[in-house]
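Asks: A predicted structure for the sequence below; I have some questions about it.
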Amino acid sequence: MTLGMRGVVYDAENHAVFLVRHTYVKGWHFPGGGVEPGESTEAALSRELVEEGNIEILERPVLRSFHFNRMASNRDHVAVYLITGFRQTHPHVPDREIAEARFFPLDALPDGTSDGTRRRIAEIFDNAPVSDEW
């Protein structure tokens, strides 16, 4: 089994979420990635947010949902955390993994926002039913 996590970093003042565009996959996604051996999902989340967005978690994230991701493999699962207590130390500079990373208002998501990302936004912010699958 593989385990990943995604962070829904929410700026309540601007009603915006942080999204990243990778260099190796199309579309805009929540930051996140795989959980390494010996690492908790929250430790992996903290690591990925710093790596992908220079975002430090200041309050414990809230586990919002857990999904089977059959598009990745028949053994992949993704935990989704909501982060409202955070600070961004400085804007992300494009690198070999992340081409772009920034906040977008929920009512103005960029073209190419992935379907899974849009579904998680609807589940968290619009009270849509939570899907078992990514």
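Replies: Now that the structure is in, tell me what you want to look at. Numbers count the residues shown, from 1 in each chain.
Asks: rest of the way, CA atoms for contacts and neighbours
Replies: OK.
Asks: tell me the SS of residue 26?
Replies: When the structure is split into helix, strand and coil by DSSP: H, G, I helix; E, B strand; the rest coil, residue 26 lands in coil.
Asks: What about it, how many residues nearby?
Replies: Look at residue 26: counted by other CA atoms under 10 Å, it has 11 neighbours.
Asks: Next one: the residue nearest to it when sequence neighbours are not counted from residue 11, what distance?
Replies: Of all residues not flanking residue 26 in the chain, residue 112 sits nearest, at 7.5 Å (CA to CA, 6 or more residues apart in numbering). As for residue 112, its distance to residue 11 is 21 Å (criterion: CA to CA, to the nearest Å).
Asks: So the residue nearest to residue 26 is in contact with residue 22, correct?
Replies: No - using CA atoms under 8 Å, residue 112 makes no contact with residue 22, being 11.8 Å away.
Asks: And here is the other one:
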Amino acid sequence: MTFYLKERLSSKLKSIINTPSVGVRAAIINKQHQILLIKHTYREGWHMPGGGLAPGETPIQGISREVKEETNLHIESAAVVSVLLNKWRSQHDYVILFKVIQFTGSPCINDPSEILDIEWFNTNQLPEDITINTRRRIEEIISGEPNNGHW
């Protein structure tokens, strides 16, 4: 619950002072062409791992940290797929989406107070309760179709 409150407070403060934030997400795809998704304890649906950048952190440092914290995987290399605008709760966020196919480790939940579940899914059999924007980003990555610039 503390993650949810921290996220809501941070979002509200940023919207009051009109400060955009930068976040990162990782489409982690294994050799079986499955994608790794997580469920948070404080947010509905399945999502790609990721989160906000810390002050002074580069995008690759941020996605490496977030993936390690949320999945226990170590990213060996990641490629930027797109940079998207996310208008959420009257706040302007920018999301840097990475595709990760080179990683080490086995996924597991490091912090059960933040992550409820973690699972590999076939990209053509995504879970019903995946968020619509997560589904769209995965479909764009798999098909190679361009996105509209919005999360």
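Replies: Happy to help now that I have it. These numbers come from a predicted model, not from an experiment.
Asks: that older thread, ok, residue 112 and residue 11 of the first structure, which is more surrounded?
Replies: Neighbours of residue 112 of the first structure and residue 11, each counted by other CA under 10 Å, are more numerous for residue 11; the result is 19 against 11.
Asks: ok now do the more buried one, which residues does it touch?
Replies: Applying CA atoms under 8 Å, 6 or more residues apart in numbering to residue 11 of the first structure gives the contacts 17, 84.
Asks: With residue 133 of the first structure as the reference, measure out to it.
Replies: In this structure, residue 11 of the first structure and residue 133 of the first structure are 26 Å apart, going by CA to CA.
Asks: list the buried ones in stretch 90-109 of the second structure?
Replies: By 16 or more other CA atoms under 10 Å, the buried positions in stretch 90-109 of the second structure come out as 91-101, 107-109.
Asks: now, which of the residues you listed sits nearest residue 85 of the second structure?
Replies: residue 94 (4.7 Å; CA to CA).
Asks: returning to that earlier point: and the buried residues of stretch 90-109 of the second structure as a markdown table, adding secondary structure and distance to residue 44 of the second structure?
Replies: As requested, these are arranged in a markdown table below (DSSP: H, G, I helix; E, B strand; the rest coil; distance: CA to CA, whole Å):
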| residue | secondary structure | distance to residue 44 of the second structure |
| --- | --- | --- |
| 91 | strand | 19 |
| 92 | strand | 21 |
| 93 | strand | 19 |
| 94 | strand | 20 |
| 95 | strand | 19 |
| 96 | strand | 21 |
| 97 | strand | 20 |
| 98 | strand | 22 |
| 99 | strand | 23 |
| 100 | strand | 24 |
| 101 | strand | 26 |
| 107 | coil | 20 |
| 108 | coil | 19 |
| 109 | coil | 17 |
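Asks: Could you find the closest non-adjacent residue to the aligned partner of residue 83 of the second structure in the first structure?
Replies: In the first structure, the residue matched to residue 83 of the second structure (TM-score structural alignment) is residue 66. For residue 66 of the first structure, ignoring the flanking residues on the chain, the nearest one in space by CA to CA, 6+ apart is residue 79 at 4.5 Å.
Asks: Residue in the second structure paired with the one you found?
Replies: Looks like residue 79 of the first structure aligns to residue 96 there (TM-score structural alignment).
Asks: Surely its match touches residue 80?
Replies: Yes - Residue 96 of the second structure lies in contact with residue 80 (CA under 8 Å); the separation is 6.9 Å.
Asks: what's around residue 88 of the second structure, how many residues?
Replies: Around residue 88 of the second structure there are 11 other residues, counting by other CA under 10 Å.
Asks: Can you classify residue 70 of the second structure by secondary structure?
Replies: Following three-state DSSP, residue 70 of the second structure is assigned to helix.
Asks: and what of residue 43 of the first structure?
Replies: Residue 43 of the first structure - assigned by three-state DSSP - is helix.
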